[in-house]
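S.K.: with the sequence up front, the predicted model follows.
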Amino acid sequence: MFKHLKNDFPAAVVVFFVAIPLCLGIALASGAPLFSGLIAGIVGGIVVGAISGSSLGVSGPAAGLTAIVLAAITTLGGYENLLVAVVLGGVIQLLFGVLRAGIIGYYFPSSVIKGMLTGIGIIIILKQIPHFFGYDADPEGDWSFFQVDGENTFSELGNIVGNISPGATLIACIGMGILILWESVLSKKGKIFKLIQGPLVAVAAGIIYYLVTQGSESLGIEAAHLVSVPVPQNFDDFIRQFTFPNFSIIGQPAVWVTAFTLALVASLETLLCVEATDKLDPRKRTTPTNRELFAQGTGNIISGLIGGLPVTQVIVRSSANIQSGGQTKMAAILHGFLLLISVILVPNILNLIPLSVLAAILFLVGYKLAKPATFKRMFSLGWKQWVPFMITVLGIVFTDLLIGISMGLAVGIVVILIKNYQNSHFLHIRDEKETGIKVVKMTLAEEVTFINKGAILKELDKLEPNSYLEIDVCKTRYLDHDIIEILDDFRFRAKDKNINVKIISERGTVENPESYEAFFKEVKIEEYRTTG
């Protein structure tokens, strides 16, 4: 874990700066105390990071859970009651891990995962444009297209006009210039430029700019455009920021419903982020998903017990970690400790960071996720990859993360069904020279299900009278009972049309069988069997 510290620490610093406004913004959008978002970030970094088997994934409060948390606080009658559901949700996640439910994430097509990454990249850029220009009326955590303040992603961009802050915009442009220069030029000039990362320099420049221009009406930055971390006056004040769950309501059905909802959504979002993070990993390491569920469950139990929001693995922070050169999970753990230390020791310094500089950092993260080259490559792979990819991207941009992924998955399943329908069988037609009889050989696929009923029935109906049908099932290992029924029904029509039928299998052949079902059972091709 300490072998790559020279890479992990700079990456942890970048993730730390990205995490602060996200933790606070998600807490604000969730209707929870601001400190609860920081608690979730700390627990997600230190606790989940230590237990998880993910090398590059970073956990913390998730924008995808804001709507659930916001509604649950009202439904359950307060934030203390919600914390009970967070703890129970963590216990349910532990159970998911024991039941090995982590495999679910691998059932999502690659095109959908790539669409998720690209969609999130576009969302990051769109959501940070207002902050880049110093318009910070909307919280960073409001990541859905339709926002809690009645606006949407694009109408929020229109609100920038007339609300641009010259000072915030200027330092954002300076910060962007530093980031581009650092990555494209300086990082190749010497080791010092690799050790000290561009985002850290950009943040330092932002703090210096704010202090130098204080009091300037034209170029100064107002306090509303800075990071806002709670500042305790003493130790007792710090302790009072923690909220503890009200376990007296644990018997209420609504608490358990909320807990199961949080566990299910948080687990799904985590598993999708794990899959996406593994794809972004330059070393292509594989995260043990059941262990990840166990880590997330432990994190949610601890976060709920001390007043934090529910946590998941989060692609924004994970991708920032990867793009900044993180190598091991030490980067995630260090980012958690940096959050903890900053909240205790230097909250006043954090409150000097302009949000526009952080927006510039996230701009580059978003661009790396949604490069034009990605669209070009997916289009070149054909419509079966392009359509689910684009549906996922558009769904995420115009709805939210989970709905967009669900839309992409649904389209992916439709594509599979279409190809399955098309590939149920293969036909070879020949005319016997000696007899003049047309012989139609139908070779069934390895798996033939009810989806293929229409295609097979269509071919059987097209057979001409006095022809000869050979049905080859040598390679078939699964034959749905629906298909067997079709063949049994066809037996009567075949007699009327004087069509002779021959079935060819690994264990023998039969001419004009009296019962197709009996024959298939005899040769061990049965419904739900895989013996051959």
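M.R.: On my side now, so go ahead. Residues are numbered from 1 along each chain as shown.
S.K.: from now on I want contacts and neighbour counts done on CA atoms only, so please keep to that.
M.R.: Fine.
S.K.: ok, which stretches of the protein are strands?
M.R.: 59-61, 311-313, 425-431, 438-444, 447-448, 468-472, 478-479, 500-505, 508-511 (DSSP state E).
S.K.: mind putting these in JSON lines, distance to R493 included?
M.R.: Shown next, in JSON lines, are those (distance: least, Cα to Cα, whole Å):
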{"stretch": "strand 59-61", "distance to R493": "63"}
{"stretch": "strand 311-313", "distance to R493": "59"}
{"stretch": "strand 425-431", "distance to R493": "20"}
{"stretch": "strand 438-444", "distance to R493": "16"}
{"stretch": "strand 447-448", "distance to R493": "22"}
{"stretch": "strand 468-472", "distance to R493": "13"}
{"stretch": "strand 478-479", "distance to R493": "21"}
{"stretch": "strand 500-505", "distance to R493": "11"}
{"stretch": "strand 508-511", "distance to R493": "16"}
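S.K.: between these, which one is closest to K368.
M.R.: strand 311-313 (19.1 Å; Cα to Cα).
S.K.: hmm, back to that, just put the strands of the chain in CSV and tack on mean neighbour count.
M.R.: Formatted as CSV, those follow (neighbours: other Cα atoms under 10 Å):
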stretch, mean neighbour count
strand 59-61, 33
strand 311-313, 33
strand 425-431, 13
strand 438-444, 20
strand 447-448, 20
strand 468-472, 20
strand 478-479, 22
strand 500-505, 19
strand 508-511, 13
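S.K.: mind checking how far stretch 426-438 is from the chain centre?
M.R.: The chain centroid and the centroid of stretch 426-438 are separated by 53 Å, computed with Cα atoms, centre = their mean, to the nearest Å.
S.K.: and for stretch 407-420?
M.R.: 18 Å.
S.K.: ok, and for that stretch, which residues are buried?
M.R.: 407-412, 415, 420 (16 or more other Cα atoms under 10 Å).
S.K.: try stretch 194-207
M.R.: For stretch 194-207, burial by neighbour count (16+ other Cα under 10 Å) applies to 194, 196-200, 202-203, 205-207.
S.K.: circling back to that earlier point, of the strands of the chain, which is nearest A359?
M.R.: strand 59-61 (18.6 Å).
S.K.: contact partners of the closest one?
M.R.: 23, 26, 37, 40-45, 48-49, 309-314, 317-318, 332 (Cα atoms under 8 Å, 6 or more residues apart in numbering).
S.K.: hold the first one in mind and look at this next one:
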Amino acid sequence: MFKTIKKDLPASIVVFFVALPLCLGIALASGAPLFSGLIAGIVGGIVVGALSGSNIGVSGPAAGLAAIVLTAIGTLGGYQNFLVAVVIGGVIQLIFGVLKAGVIGYYFPSSVIKGMLTGIGIIIILKQIPHFFGYDAEPEGADSFFEASGENTFSAIFHVFENITVGSTIIGVVGLAILILWDRVLTKKAKIFQLIQGPLVAVILGIIFYSVTQSNEALAISQSHLVSVPVPEDAASFMAQFSFPNFAVITNTDVWIVAFTIALVASLETLLCVEATDKLDPHKNVTPTNRELLAQGTGNIISGLIGGLPITQVIVRSSANIQSGGESKMSAIIHGFFLLISVILIPRLLNMIPLSVLAAILLVVGYKLAKPKLFKQMYDLGWKQSIPFTVTVLGIVFIDLLYGIGLGLLVGIVVILLKSYQNSHFLHIEDKSNGKHKIKMSLAEEVTFFNKGAILKELDSLPRDTYLEIDLLKTRYLDNDIIEILEDFLFKAKERNIDIKLTSKRGIVENPESFVEFFRTRPQSSLSLN
């Protein structure tokens, strides 16, 4: 891990600046103490980063859980009661990992994963536009179309023009220009520009701009447009920010329901993120999903015990890590230490960072996730890829992340069923002889109940006086449902004067009396039956 420190250290700085406002914003959106988001970010970086098998994944509080957390805190009667559910949720995730439930992550279609990345990129851009211009009605980290402030994603953008903050806009534009210049030009000129990241320079300039313009009415940036980290006065007040679970409510049924909900949603979001980050990884490493569930479960137990929000692997931070050149888990771990050290030593300095500068960093991250050329690539792959991709993107933008993925997955399954329906068999007419149609139906390698409709349709459409050859030589699995269809067809075949020849690795038979008996009594072969 330490061999790649030259790349991991600069990447960790970028991830730190991306994670800081998101940790605070998600805590605010969740109705939890601000410091709870930072705890989750620290634990996600240090603990989960160390235990995870992912080289480039970064964990922390997730926007997808904010609504669940907000509701659960009220339902369970307070934040300390809610923390019990977080701890139990972590234990359930450990059980998921032991039971090897991580295999679920491999069953999400590529088109849905690409749609997830693109949708998140678009939503990052749309959600950061108001912050870029100094309109901060909605906290950082929101990903739902309908916002807690009463706005929606697009109405918030429209209202930007009535609420532009001049100072925030100026330093936001300057920060964005620096990031583009750094990425497109300077990093190719000298190694120093690869070591010192553009986001760090943009943030430093943002702090300087804030300090210099404080006394200028036109350019001054108010506290509401800056990062807002809790500032403890001494060690005692710092420690007072930690909360601890009230285990007296552990027998409450609602606590266990919330715990299972957190475990399930956090695990699914993590597995999706793992799939997505593995696709983005330039080295194409494959993350062990069961180990990831164990790491996440451990992280949630620790986070819940000391007052933190639930943790998942998060695509925004992970993609920022990848785009900044992070190569090992050290970048995630170091970013966690940066969060810890900064909230202890320099909270006042952090509170001088304009949100518009951090919005500029996220705009670049969003663009790299949702590059326009990707839409053309997906279109060129055909409707089977482009439709689930598009539905996922639209669902994420107009509802939220989990709904978007769910809709994309549903459409992906429908596409698979349609293709399965179409590909169950090949049917062609060979010739006409002796007054009979000679038709050969060759079944595919695997024929399941999904294919019932297509095969029934073809059998019912056969004309009278047909000679039908059913070729099973390439078929390795024939579902019992299909055997029953063939069995039922024997009666119709006799009525319509249809002769049947059955060819398989179990032998050849003319006009079988029973398909069921044929498959039961013939010697074993590679053909499997239910």
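M.R.: Thanks, I have it. If you're wondering where the values come from, they're calculated on a predicted model, not measured in any experiment.
S.K.: overall similarity of the pair, as a TM-score.
M.R.: Remark: TM-score between the superposed chains equals 0.98 [TM-score structural alignment, normalised by the length of the second structure]; 530 aligned residues with a Cα RMSD of 1.5 Å.
S.K.: which one of the strands of the first structure lies closest to S342 of the first structure?
M.R.: strand 59-61 (16.3 Å).
S.K.: so which bit of the second structure is that closest one matched to?
M.R.: With TM-score structural alignment applied, strand 59-61 of the first structure matches the range 59-61 in the second structure.
S.K.: tell me how far P130 of the second structure lies from V18 of the second structure.
M.R.: Separation of P130 of the second structure from V18 of the second structure (Cα to Cα, to the nearest Å): 17 Å.
S.K.: among those two, which residue is more densely surrounded?
M.R.: P130 (26 against 21; other Cα atoms under 10 Å).
S.K.: surely that one and V160 touch.
M.R.: Yes: if you go by Cα atoms under 8 Å, P130 of the second structure and V160 touch, sitting 5.7 Å apart.
S.K.: thought F244 of the first structure was touching I302?
M.R.: No: contact between F244 of the first structure and I302 fails when scored by Cα under 8 Å: they sit 10.8 Å apart.
S.K.: the more surrounded of those two?
M.R.: Legend: neighbour count by other Cα under 10 Å for F244 of the first structure and I302, higher for I302 (22 against 16).
S.K.: how far does stretch 504-523 of the second structure stretch from start to finish?
M.R.: 11 Å.
S.K.: go through that stretch and flag the buried ones.
M.R.: Those would be 504-506, 511-512, 515, 519, for stretch 504-523 of the second structure by 16+ other Cα under 10 Å.
S.K.: where exactly do the helices run in the stretch 201-350 of the first structure?
M.R.: Using DSSP state H, counting those that start in this stretch, the helices found in the stretch 201-350 of the first structure span residues 235-239, 253-280, 289-305, 315-323, 330-345, 347-350.
S.K.: which of these is buried the deepest?
M.R.: Highest mean neighbour count of the helices of the stretch 201-350 of the first structure: helix 289-305, a mean of 27 (counted as mean count of other Cα atoms under 10 Å).
S.K.: still on that earlier bit, want to try TSV for the buried residues of stretch 407-420 of the first structure, with distance to S59 of the first structure as columns?
M.R.: Formatted as TSV, these follow (distance: Cα to Cα, whole Å):
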residue	distance to S59 of the first structure
M407	25
G408	24
L409	24
A410	27
V411	29
G412	28
V415	33
N420	38
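S.K.: which of those residues fall in helices?
M.R.: Counted as lying in helices by DSSP state H, out of those, are 407-412, 415, 420.
S.K.: how many other residues sit next to the closest residue in space to S168 of the second structure that isn't next to it in sequence?
M.R.: Nearest residue to S168 of the second structure, sequence neighbours excluded (Cα to Cα, 6 or more residues apart in numbering): G134, at 5.2 Å. Neighbour count for G134 of the second structure, taken as other Cα under 10 Å: 29.
S.K.: which ones are touching G134 of the second structure?
M.R.: G134 of the second structure makes contact with 163-166, 168-169, 225, 355-356, according to Cα under 8 Å, 6+ apart.
S.K.: how about G102 of the second structure?
M.R.: Counting by Cα under 8 Å, 6+ apart, G102 of the second structure makes contact with 96, 271, 289-290, 292-293.
S.K.: and G45 of the second structure, how close does it get to L358 of the second structure?
M.R.: Distance, G45 of the second structure to L358 of the second structure, by Cα to Cα: 19 Å.
S.K.: F450 of the second structure too?
M.R.: F450 of the second structure is 50 Å from L358 of the second structure, where distance means Cα to Cα.
S.K.: same check on S386 of the second structure?
M.R.: For S386 of the second structure, the distance to L358 of the second structure - Cα to Cα - is 32 Å.
S.K.: equivalent analysis for L527 of the second structure, please.
M.R.: Distance from L527 of the second structure to L358 of the second structure, by Cα to Cα: 60 Å.
S.K.: try L83 of the second structure
M.R.: Here the criterion is Cα to Cα. By it, L83 of the second structure lies 30 Å from L358 of the second structure.
S.K.: can you count the residues close to the nearest residue to I486 of the first structure once chain neighbours are set aside?
M.R.: Distances taken as Cα to Cα, 6+ apart place L457 nearest to I486 of the first structure, at 7.1 Å, with adjacent residues excluded. When neighbours are counted by other Cα under 10 Å, L457 of the first structure registers 14.
S.K.: now the one 5 residues further on
M.R.: By other Cα under 10 Å, the residues close to K462 of the first structure number 8.
S.K.: again with I174 of the first structure
M.R.: 17.
S.K.: still on that earlier bit, let's have the helices of the stretch 201-350 of the first structure in CSV, adding distance to S111 of the first structure.
M.R.: Formatted as CSV, the helices of the stretch 201-350 of the first structure follow (distance: least, Cα to Cα, whole Å):
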stretch, distance to S111 of the first structure
helix 235-239, 46
helix 253-280, 11
helix 289-305, 20
helix 315-323, 16
helix 330-345, 27
helix 347-350, 39
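S.K.: nearest to I486 of the first structure, out of those helices?
M.R.: Per Cα to Cα, nearest to I486 of the first structure of the helices of the stretch 201-350 of the first structure: helix 253-280, 39.5 Å.
S.K.: okay, L157 of the first structure and V185 of the first structure: tell me how far apart.
M.R.: 32 Å.
S.K.: which one of the two is surrounded by more residues?
M.R.: Shown here are L157 of the first structure and V185; by other Cα under 10 Å, L157 has more neighbours (16 against 11).
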